[in-house]
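>>> one predicted model, sequence on top.
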Amino acid sequence: MNIDPRIAQNIVDNLKDVLHYDINFFDTKGIMTASTDSSRIGTYHDAACKAAGSGVTIMVDQDRPYQGARDGVNVPVLFNDSVVAVIGITGPLDEVGSLGRIIEKMTEILLRANMEQITRFNRRIMTGNLVNLLTMEHKDDGLMEALSMTLDVDLARPRSALIGFAPGVRLERLDQDNLYDRLCSICLSFDAPLFAVGPRDFRIFIHDLPSGTLKEFAQALQTGLGEAVGSDVLLGMGRVMSHPQEYWRSYDQACTVVHWTCFAGMTGVHRYDDLDGGLIIPALPPALAEEFVQHVFAGMKEERIDWFAEIFHAYTKHNGSITHAAQELFIHKNTMQNRLDALAKETGYNPRSLKDYPVLEAAFAIREYRAFERNMNQE
């Protein structure tokens, strides 16, 4: 087992803070890989080599000289019952000789803590890679299976994607460790081991949960993640997929949910199957959406369309009541009537006609959603 020199240097620096002697870290071949005396790094130390080979502490002084060694004590470091390194402390034996057991135990504790941190980090990276693979339609099946086996995750279970999205927040610009720790704590407490922090969203694949448990999970996510990002978090859920090759569909559905709910100004948790217009408008190919909008508004200037949009939305909000719509816009009802007439004349679609109204409603909604999507992509 090779100890990363950065870990070794961190250990010797921590030990010197406590013991105030120069501390040296050696590999099992007696090469100094880290030290509080940087001039000695890379040198060979015969006493450390013998300590590693014999598994016993080696003392060095004038009566017991060793090649490359200075007075002090050299102690083998055990990890999983094997010698993985040697830790040395430089100084007169009458001062440092009694510290051998102390530096041995402290080094083992620090080494174990570092290795556990590395293990957690590696698992975090592997889990993130697996989750990202599962969001893709075309993926490396071999890598997906290898990661799931290493992580001991059963991909045979039906799962749905759950996306957490904070409007206007780029997660990649925040403290990733804090975000991951929050997400990890919540997900593992609900037996949901497949989760990752994306550049703009939290990605979770969950197995079937009872409705009460799912509600608790969603509340925990909204509260915990909201505190972590300093903003409200929308949650969108896709349909349950029975096979990992289909998980990406649920992820796409969940993304559609959070985008639509953000666009519509909705809050809370929403499922894909609960959407209405959100099932249709986001699914339109961009070219087709633009063609439809251009067809309805026939080359009208953007400022003019915005003006008509305000009128149309007020008319819709008040269920076709010209009087109440006019009051909201602080205009006379005759002025409201004239503006609706102008909308009908310039588009060819009369908002007061049951046949024409849905066309106008769709055109305004598609136009606004396309603008929302463009702004999202630019953030």
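That came through, no problem.
>>> hey, let's count contacts and neighbours off CA atoms from now on
Noted.
>>> center of the chain, which residue is that?
residue 197 (0.7 Å; Cα atoms, centre = their mean).
>>> so who does that residue touch?
Neighbouring residues of residue 197 by Cα atoms under 8 Å, 6 or more residues apart in numbering: 128, 171, 176, 179, 180, 203.
>>> could you do residue 75 as well?
Per Cα under 8 Å, 6+ apart, neighbours of residue 75: 48, 51, 56, 57, 58, 86, 87, 88, 100, 101, 103, 104.
>>> what are the ranges of the strands in the stretch 251-379 of the chain?
Taking DSSP state E, counting those that start in this stretch as the test, the strands found in the stretch 251-379 of the chain are 269-271.
>>> my read is residue 161 is in a helix, agree?
No - with DSSP: H, G, I helix; E, B strand; the rest coil as the criterion, residue 161 is strand rather than part of a helix.
>>> who touches it in this structure?
By Cα under 8 Å, 6+ apart, the contact set of residue 161 is 203, 204, 205, 206, 237, 238, 239, 240, 247, 250, 251, 254.
>>> count the residues that sit near residue 351.
21 (other Cα atoms under 10 Å).
>>> one more: residue 148?
Neighbour count of residue 148, defined by other Cα under 10 Å: 18.
>>> please apply the same query to residue 146.
By other Cα under 10 Å, 12 other residues sit near residue 146.
>>> distance of it from residue 15?
For residue 146, the distance to residue 15 equals 39 Å [Cα to Cα, to the nearest Å].
>>> report the contact partners of residue 126.
147, 151.
>>> next SSE after the helix or strand hosting it?
Residue 126 belongs to helix 100-134 when assigned by DSSP states H and E. Next helix or strand after helix 100-134 toward the C-terminus (DSSP H and E): helix 141-151.
>>> quick check: angle from that following helix to helix 100-134?
Here helix 141-151 runs at 140 degrees with respect to helix 100-134, directions being taken by axes from the mean of the first three to the mean of the last three Cα atoms, to 10 degrees.
>>> elements contacting helix 141-151?
helix 100-134 (3 or more Cα pairs under 8 Å, 6 or more residues apart in numbering; DSSP states H and E).
>>> quick one: the helix it packs on to chain centroid distance?
With Cα atoms, centre = their mean, to the nearest Å as the basis, helix 100-134 stands 20 Å off its chain's centre.
>>> list the buried residues for it?
Neighbour-count burial for helix 100-134, counted by 16 or more other Cα atoms under 10 Å, picks out 100, 103-104, 107-108, 110-111, 114-115, 124, 126-134.
>>> do you know how far the residue lying closest to residue 31 once chain neighbours are set aside is from residue 15?
Nearest non-adjacent residue to residue 31, counting by Cα to Cα, 6 or more residues apart in numbering: residue 44, 4.6 Å away. Remark: distance between residue 44 and residue 15 (Cα to Cα) = 21 Å.
>>> same question for residue 278.
Distance of residue 278 to residue 15, given as Cα to Cα: 59 Å.
>>> can you check residue 131 too?
As judged by Cα to Cα, residue 131 and residue 15 stand 39 Å apart.
>>> who's more crowded, residue 44 and residue 15?
Higher neighbour count among residue 44 and residue 15: residue 15, with 22 against 19, using other Cα under 10 Å.
>>> check it against this one:
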Amino acid sequence: MYLRKDTAAKIIQEISMILDYDINIMDEKGAILASTNPDRVGMFHEGAFRIIRHGLRELAVYEDGQYQGCRRGINLPIFLNDRIIGVIGITGEVSEVMKYGKVLKKMTEILLMDLFSYQKKSQQEQVRLIFVNEWINTQPFAFSPDFKESLAEYGLPIESSYAVCLVTPASVLEDAEDLKERSFLHARNGETGIVICAVSSADQAEAFIKKAARNSGADEFLCAIGGMQKDYTGVRHSYRQAQKLMALKRGKKGCFFYEDSVAELILNDVDAEYKELLSRQLLSQLTRQERQEFADFMEVYIRCNGSVNAIAKELFVHKNTVQYKINKIVRKTGRDPRVLKDAFVLAMTAQWMQRN
């Protein structure tokens, strides 16, 4: 790793808040990359060059100009992975700044290690996202020749069933690496996390997402789990199923399965013209507020299978209030949710309203 200007500038910014001395960071060629004195940036620093060239443990400069481009102070090598990658210098009387040298050197190396680890992790995540994007967007016959080798590198089996999960916010997967789960490959694409799961059931995929959420401290999230596919060639199909399900469940929280939501998805795909026509026929007698109340009530009604007792319990109202709401729907829409064919039409209309 070589020191970059932006990295050196970040370190100078952090350290300058602690020490009231001019500080310089030089690269492996002896050039000043960053300094609390902007006029010195870009200058050649012979002291740093000598440290790097001869492997010196430190170099004190007792007079300005003793070495080309140098001022009084102490200069020390910066190590990363047992290799000198630069030099840090403190300007001032050697007897005064010497006591800060080792502490400053150690702080710089710790900051560099943190930045290096972050950059390395970011690079790995980017490479992983490129591979995942190829997998979910490419027809199997168009996979690159080394695709199966990449699968093996990520520890994913060829002979396994697969499913794809989409999760938002993507921060749910922030610490998923720590789980050490070899059957799951995850990547972040903006605010959406993508997880490719080599599992035998969708329940295992759900368990992984919930475990990752607990690990990251996420309390609320939306996860859409595509249908199970017989092998890795079906990942693209499962991904598209998860996309449809994610759009359908937008605004909700929890884990949802494509294979449990087929009826909702079919209804959601009905032509917009038909939806508008049916809504106009049914809801013309309802005010805006009544329409929202209708949609909310029908969602509970269907979930409780029309049980008045169950509906009353969930809504925290008396059974008579539930009967009143049902009768109001009959009066205002001409359809009775207690009649199966009417309940189907009313439920469809309520769902479309919730989506818009």
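Okay, I see it. Source: prediction; values computed, not measured.
>>> which residue in the second structure aligns with residue 277 of the first structure?
Residue pairing (TM-score structural alignment): residue 277 of the first structure is matched to residue 263 of the second structure.
>>> residues near its match, how many?
10.
>>> residues contacting residue 155 of the first structure?
Neighbour list for residue 155 of the first structure: 148, 243, 244 [criterion: Cα under 8 Å, 6+ apart].
>>> redo that, cut-off 10 Å
134, 144, 145, 148, 149, 194, 207, 242, 243, 244, 245, 247 (Cα atoms under 10 Å, 6 or more residues apart in numbering).
>>> what does residue 115 of the first structure give?
Here residue 115 of the first structure is in contact with 3, 4, 7, 79, 109, 121 (Cα under 10 Å, 6+ apart).
>>> please enumerate the helices of the stretch 151-300 of the second structure.
Ranges of helices in the stretch 151-300 of the second structure, per DSSP state H, counting those that start in this stretch, are 202-216, 235-248, 262-268, 272-283, 288-303.
>>> show me what the shortest one packs onto, helices and strands only.
Contacts of helix 262-268 of the second structure with other secondary structure elements, assessed using 3 or more Cα pairs under 10 Å, 6 or more residues apart in numbering; DSSP states H and E, are made with helix 235-248, helix 340-355.
>>> quick check: residue 143 of the second structure vs residue 236 of the second structure, distance?
Residue 143 of the second structure is 12 Å from residue 236 of the second structure, by Cα to Cα.
>>> what do the two both touch?
134, 135, 137.
>>> so who does the closest residue to the last one other than its chain neighbours touch?
Spelled out, it's residue 137 of the second structure. Ranked by Cα to Cα, 6+ apart and with sequence neighbours excluded, the top spatial neighbour of residue 137 of the second structure is residue 236, at 6.2 Å. Residues near residue 236 of the second structure by Cα under 10 Å, 6+ apart: 132-140, 163-164, 196, 226, 229, 242.
>>> for the helices and strands packed on helix 262-268 of the second structure, which one ends up most surrounded?
Of those, the one with the most neighbours on average (mean count of other Cα atoms under 10 Å) is helix 235-248, at a mean of 21.
>>> can you get me a residue count around the nearest residue to residue 253 of the second structure once chain neighbours are set aside?
Distance criterion Cα to Cα, 6+ apart; nearest residue to residue 253 of the second structure, sequence neighbours excluded, is residue 222 at 4.6 Å. By other Cα under 10 Å, 20 other residues sit near residue 222 of the second structure.
>>> need the contacts of residue 197 of the first structure in CSV with distance to residue 322 of the first structure, can you?
Formatted as CSV, these follow (distance: Cα to Cα, whole Å):
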residue, distance to residue 322 of the first structure
128, 54
171, 45
176, 52
179, 49
180, 52
203, 45
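>>> can you select the buried ones from those residues in ChimeraX?
Buried members of those, defined by 16+ other Cα under 10 Å, are picked up in ChimeraX with:
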select :128,171,179,180,203
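>>> pick the one among the contacts of residue 197 of the first structure closest to residue 292 of the first structure.
Residue 292 of the first structure has its nearest neighbour among these in residue 203, at 33.3 Å by Cα to Cα.
>>> give me every residue that touches residue 302 of the first structure.
Here residue 302 of the first structure is in contact with residue 308 (Cα under 10 Å, 6+ apart).
>>> what do you get for residue 18 of the second structure?
The contact partners of residue 18 of the second structure, taken as Cα under 10 Å, 6+ apart, are residue 104.
>>> please determine how far it is located from residue 31 of the second structure.
On the measure of Cα to Cα, residue 18 of the second structure and residue 31 of the second structure end up 24 Å apart.
>>> which position in the second structure aligns with residue 240 of the first structure?
In the second structure, residue 240 of the first structure lines up with residue 228, judged by TM-score structural alignment.
>>> skip the chain neighbours and tell me the closest residue to that match.
Distance criterion Cα to Cα, 6+ apart; nearest residue to residue 228 of the second structure, sequence neighbours excluded, is residue 163 at 4.8 Å.
>>> okay, now the spatially closest residue to residue 132 of the first structure that is not a sequence neighbour: neighbour count?
Spatial nearest neighbour of residue 132 of the first structure, chain neighbours left out: residue 196 (7.9 Å); criterion: Cα to Cα, 6+ apart. Neighbour count of residue 196 of the first structure, defined by other Cα under 10 Å: 24.
>>> isn't residue 196 of the first structure right up against residue 133?
No - the pair residue 196 of the first structure / residue 133 is not scored as a contact, 11.2 Å apart, by Cα atoms under 10 Å.
>>> please enumerate the shared neighbours of the two.
Common neighbours of residue 196 of the first structure and residue 133 (Cα under 10 Å, 6+ apart) are residue 127.
>>> contacts only, for residue 311 of the first structure.
Residues near residue 311 of the first structure by Cα under 10 Å, 6+ apart: 305, 325, 326, 328, 329, 336, 339, 340, 343.
>>> next: residue 209 of the second structure.
Here residue 209 of the second structure is in contact with 165-167, 172-173, 176, 195, 203, 215, 221, 223, 225, 255 (Cα under 10 Å, 6+ apart).
>>> ok, it to residue 186 of the second structure distance?
Distance from residue 209 of the second structure to residue 186 of the second structure, by Cα to Cα: 10 Å.
>>> overlap in contacts of those two?
165, 166, 173, 176, 195.
>>> aligned partner of the second one in the first structure?
Under the alignment defined by TM-score structural alignment, residue 166 of the second structure corresponds to residue 163 in the first structure.
>>> hmm, residue 254 and its match touching each other?
Yes - the criterion here is Cα under 10 Å, and residue 163 of the first structure meets it with residue 254 at 5.9 Å.
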